[in-house]
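In: Turn this into a model:
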Amino acid sequence: MSFLTTDLCDANEGRVRVVEPMFQCYGNHARFAGQIVTLKLFEDNTLVRETLAQDGHGKVLVVDGGGSLRCALLGDQIGELAVANHWEGVVIYGCIRDSVALNQLPLGIRALNTHPLKSVKRGEGQRDLPVTFGGVTFTPGDWLYADEDGVIVAAEALL
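Out: Below is the predicted model of the structure:
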């Protein structure tokens, strides 16, 4: 992808929301963009797997994991599933694991940190609702742009 969040912010002043700088960069694509799909869950990645098993062309999954640093919500197997289903990227307000393997995948990933412990599997959580973290509300259908300088969100496509 050929865009810079800095240029998008300059050209769309007042039309973009900038996420607070809190994320680490993982995956082999530092730059990614797409239409937002949301999940809200806590220490249970069942919906993450189910969602990334669906077609992700042109989409970015935004996971509000409550900021938990007690387990991982994404690992290499689910990351491979995301790639197989053509997701552009995943933003997790929580942790990932298998970072070495994830860094080899053609996928953009942002997460708070890494954690070796897997999550529980209770099937709990919600999909397709506005979620808020990092000073920004992520609404399903809005657009997310991420690069080396940060993550921004807009109500409409900027490219």
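In: going forward, measure contacts and count neighbours with C-alpha atoms only.
Out: OK.
In: Break down this structure into its helices, ranges please.
Out: Secondary structure of the chain (DSSP state H): helices at 5-11, 46-52, 76-84, 99-102.
In: For the spatially most central residue of the chain, give me its contacts.
Out: Centroid check for the chain by C-alpha atoms, centre = their mean gives Val91 as the closest residue, at 1.6 Å. Counting by C-alpha atoms under 8 Å, 6 or more residues apart in numbering, Val91 touches 60-63, 109-111.
In: now do Leu107
Out: With C-alpha under 8 Å, 6+ apart, Leu107 has these contacts: 27-29, 79, 82-83, 87-90.
In: same thing but 10 Å
Out: Contacts for Leu107 (C-alpha atoms under 10 Å, 6 or more residues apart in numbering) come out as 26-32, 79-80, 82-83, 86-90.
In: Here is the second sequence; please produce its structure so I can put it next to the first one:
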Amino acid sequence: MHFATTDICDDNAALLEDGTLAVLPPVFLHYGQHKKFSGRASTLKVFEDNALVRSVLETPGNGNVLVIDGGGSMRRALVGGQLGLLAQNNGWAGIVVYGCIRDCDEINACAVGVRALGAHPQKSAKQGVGERDVRVLIAGVPVAAGDWIYADADGVLVAKKQLV
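Out: Have a look, this model is predicted:
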């Protein structure tokens, strides 16, 4: 995987201007073994409930990135160690959580990239409420299923088309 988000931004200034390429605000912390990851976005919109997160991560990831709009909630974790293992074992490139995770040591042992707002020890509800493959807002940036996600130590990008 040979890319740098800084180079993508420098090489695509016009796309940044027209909104075809966007940078997520620098509010995400890094977890997992992969600091750099990229792939097509699969999206989820949930709030303090991770039943759908589990069901999606139980399917083959095919190198995709699961983008979870958790509404920015800092009250419960949407991804824990078991889900980190599912992501790793089912071929997901990464997970971007607009919300919290837990079991940080377990997630940090997984061969996957994870970005989240922070860690919270309380587990989520398991009602199965939410929507899959819908347009979501991650820290104010729209992400649609099929968009491309590029993440490294400098940040997370959302592109309407594959750039690398």
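In: right, and the pair among the contacts of Leu107 of the first structure with maximum separation?
Out: The most widely separated members of those are Arg31 and Glu80, with 18.0 Å between them, by C-alpha to C-alpha.
In: Have a look at the two and say which one is more surrounded.
Out: A count of neighbours by other C-alpha atoms under 10 Å puts Arg31 above the other of Arg31 of the first structure and Glu80, at 24 against 18.
In: Reformat the helices of the first structure into a markdown table and put distance to Val151 of the first structure next to each item.
Out: As requested, the helices of the first structure are exported to a markdown table (distance: least, C-alpha to C-alpha, whole Å):
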| stretch | distance to Val151 of the first structure |
| --- | --- |
| helix 5-11 | 7 |
| helix 46-52 | 20 |
| helix 76-84 | 20 |
| helix 99-102 | 19 |
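In: For Thr137 of the first structure, find the nearest of these.
Out: Short answer: helix 5-11, nearest of the helices of the first structure by C-alpha to C-alpha, at 16.9 Å.
In: average offset between that closest one and the second structure?
Out: Compared with the second structure after fitting, helix 5-11 of the first structure deviates on average by 0.5 Å (mean C-alpha distance after the TM-score superposition for the first structure).
In: Figure out how far that helix is from the centre of its chain.
Out: Relative to its chain's centre, helix 5-11 of the first structure lies at 20 Å (C-alpha atoms, centre = their mean, to the nearest Å).
In: mind listing what's buried in that helix?
Out: Buried residues in helix 5-11 of the first structure, counted by 16 or more other C-alpha atoms under 10 Å: 5, 8-9.
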